[in-house]
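> Test case, fold it:
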Amino acid sequence: MPLPFLTADRDLDLETPAADSAALPHDEPDHWRRPYRPGPWRVGAAAVFLLLASFVLISATIIAMAGSLPGAAACALLGAVLIALAVRLLRVGVWVSARGLRQVNLLRTATEPWSAIAAVRTRQQPVRWLGLPRTVQGQSLIIERTQGEPLRPLITDHNGDFLSRPEAFERAADVLEAWAAEYRD
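So this is what the prediction gives:
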C-alpha cells in the first residue's frame, strides 16, 4: 500500500501533462522536500532501532519500579538516544527547495545553493553497497560545483533507499536533475 503523504512524489503520475512541466509538482517550492520515498532498508533499520528503544524504555520502567533511579535514568537516556537515531536515520537523504540542495547524513548536513552548482548528473562508478565498505559497480548522482571539488555522490542505486529499486533511482535522479536545471539559472 503506497503512503502518498510521505513525499512530494505522490503527484508524479507520468500520464498527466502537468507532471512533465514541473520538476516536483507542489505548491510551495520554498519548503525542503525529499524528491523520493525512503527505501525499505532505511525504514527497516529505523524500525529495528525503535523496537530496541521500546525494550530499553520498558526496562527503564522496570528498573525504576525496583528502586534504582540512576539505572533507570541511564536506560531512559539510552532509549531517547535510540529514538533520536531512528528519526535521524529516516531523515538521511537529499532534500531540495528553491533555495538549494541539502544533503543530510547521519551526523552532518550540508546545503549548497543552486548558484554554487554547475551540474547534477548520473555517472557509472564503484559505489558502496548499503553504505558499507564493500563497493560494487553502480550508478551515482553527483554534483559538480562551480568552484572546488565535486561533492560526494548524492544518491546511489545501491544505498538504503534504492537497493533493488532501479526505477525509483532513475525517477529520483531525473527529478533532482530537473530541479537543478530549473533553479540553477
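
> For the rest of this, base every contact and every neighbour count on C-alpha atoms.
Fine.

> What segments of the protein are strands?
For the chain, the strands defined by DSSP state E cover 93-96, 100-104, 109-113, 117-128, 135-145, 155-156.

> among those, which is nearest Ala181?
When these are compared by CA to CA, strand 117-128 sits nearest Ala181, at 8.3 Å.

> Let me know which of the strands of the chain is tucked in deepest.
strand 155-156 (a mean of 25; mean count of other CA atoms under 10 Å).

> what residues does that one touch?
Gly93, Val94, Val127, Gly138, Gln139, Ser140, Leu141, Ile142, Phe162, Phe169 (CA atoms under 8 Å, 6 or more residues apart in numbering).

> I'd like the residues you listed as CSV, with distance to Leu6 appended.
Formatted as CSV, those follow (distance: CA to CA, whole Å):
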residue, distance to Leu6
Gly93, 14
Val94, 14
Val127, 27
Gly138, 27
Gln139, 25
Ser140, 23
Leu141, 22
Ile142, 24
Phe162, 16
Phe169, 17
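
> next up, for comparison:
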Amino acid sequence: MPLPFLTADRAFDEVADDVALPFDDRDQWRRPYRPGPWRVGFAALLLLLASYVMFAAVIIAFTGGLGGGAVCGIIALLIIGAALRLLRVGTWVSAHGLRRVAFFQTQTVPWAQVVTVRTVQQPVRWLGLPRTVQGQALLLVRRDKADERSALVTSHGADFLARTEAFDRASDAIEVWAEEYRPHQA
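From the prediction side, this is the model:
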C-alpha cells in the first residue's frame, strides 16, 4: 500500500539541483519534507495502542457487553484518527498558498498575503514542549499581520530533531515556493 506522506521529498532527492520545484501538478497541496522519526514513532505507538483497544472491544463484545464493546471501538477509532492527524501536521505548499496544519486547526495563507518566508536563528521549542533551546526557525511574515511572525517549522520540532540537513532542505524548498508564487514588490 503506497503511503504518499512518507515519500514527500523523494522528488527533491531525484531531481537535478537546477530544478527548484520538481512537481508537475503544483495546485495539489504537498508537504515538501518527510515526517520526522519522532512524529512517525509516536503515531506508530498510538496505532499500537489502538490495536489493543480494538482487541479489547472485540473481547468485550463477544462476552455479551455490546455497549462496552461499542465504547471501546469508538475510543479505538478516535485514537486512530489522532494518529492520522498527527501524521498530517506540518507545513504544506501549493500554487494557492501556504498551509500550516496543526493538530486541532488548519490555517491557509494565500501567497498574496505573504510578505516573506525566511530562516532565522532564535530560541525554539524542543519537540513542542515549553523548554526552549537555541535553534533555527522558518518564519512567515504576513501582510495583514506584519508585526506577527509565526514559525512554520523549527530545527528542534518533531520533524527535524537531529536532522539538520532535512531542515535545511525543507526550509529551502518552502522559501523557493514562496519566492516563486508570492507577488513581488516593485
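
> what's the TM-score for these two chains?
Once the chains are laid over each other, their TM-score by TM-score structural alignment, normalised by the length of structure 1 reads 0.92; 180 aligned residues with a CA RMSD of 1.6 Å.

> returning to that earlier point: include distance to Leu57 of structure 1 when you put the strands of structure 1 into a markdown table, please.
Formatted as a markdown table, the strands of structure 1 follow (distance: least, CA to CA, whole Å):
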| stretch | distance to Leu57 of structure 1 |
| --- | --- |
| strand 93-96 | 28 |
| strand 100-104 | 28 |
| strand 109-113 | 29 |
| strand 117-128 | 34 |
| strand 135-145 | 37 |
| strand 155-156 | 34 |
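
> And those strands: which comes nearest Ala84 of structure 1?
Per CA to CA, nearest to Ala84 of structure 1 of the strands of structure 1: strand 100-104, 14.6 Å.

> What span of structure 2 is that closest one aligned with?
Aligning strand 100-104 of structure 1 against structure 2 (TM-score structural alignment) gives residues 97-101.

> again, but for stretch 55-64 of structure 1
So stretch 55-64 of structure 1 sits over residues 52-61 in structure 2, by TM-score structural alignment.

> which residues are contacting the matching stretch?
With CA under 8 Å, 6+ apart as the criterion, stretch 52-61 of structure 2 contacts Leu66, Gly67, Gly68, Gly69, Ala70, Val71, Cys72, Gly73, Ile75, Ala76.

> could you dump the residues you listed to TSV with distance to Leu84 of structure 2?
Conversion of the contacts of stretch 52-61 of structure 2 to TSV gives the following (distance: CA to CA, whole Å):
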residue	distance to Leu84 of structure 2
Leu66	27
Gly67	26
Gly68	24
Gly69	23
Ala70	21
Val71	20
Cys72	18
Gly73	17
Ile75	14
Ala76	12
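
> would CSV of these with neighbour count and distance to Asp25 of structure 2 be doable?
Listed next are those as CSV, based on neighbours: other CA atoms under 10 Å; distance: CA to CA, whole Å:
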residue, neighbour count, distance to Asp25 of structure 2
Leu66, 15, 48
Gly67, 12, 47
Gly68, 16, 47
Gly69, 22, 45
Ala70, 16, 42
Val71, 13, 42
Cys72, 22, 41
Gly73, 21, 39
Ile75, 16, 38
Ala76, 23, 36
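
> if you look at those residues, which of them are in helices?
The helices, defined by DSSP state H, take in Leu66, Gly67, Gly68, Gly69, Ala70, Val71, Cys72, Gly73, Ile75, Ala76 from the contacts of stretch 52-61 of structure 2.

> Name all residues that make contact with the counterpart of the fifth one in structure 1.
It stands for Ala70 of structure 2. Residue pairing (TM-score structural alignment): Ala70 of structure 2 is matched to Ala73 of structure 1. Residues in contact with Ala73 of structure 1 (CA under 8 Å, 6+ apart) are Ala60.

> How about the one 10 residues further on?
Contact criterion CA under 8 Å, 6+ apart gives Phe49, Leu50, Ala53 as the residues in contact with Ile83 of structure 1.

> Just give me the match in structure 2 for it.
In structure 2, Ile83 of structure 1 lands on Ile80 (TM-score structural alignment).

> What's the separation between Asp159 of structure 2 and Asp25 of structure 2?
According to CA to CA, to the nearest Å, Asp159 of structure 2 and Asp25 of structure 2 sit 25 Å apart.

> which of those two has more neighbours?
Asp159 (23 against 9; other CA atoms under 10 Å).

> Tell me how many other residues crowd the residue nearest to the more buried one when sequence neighbours are not counted.
Spatial nearest neighbour of Asp159 of structure 2, excluding adjacent residues (CA to CA, 6 or more residues apart in numbering): Gly36 at 3.6 Å. Counted with other CA under 10 Å, the neighbours of Gly36 of structure 2 add up to 18.

> Cool, thanks, talk later.
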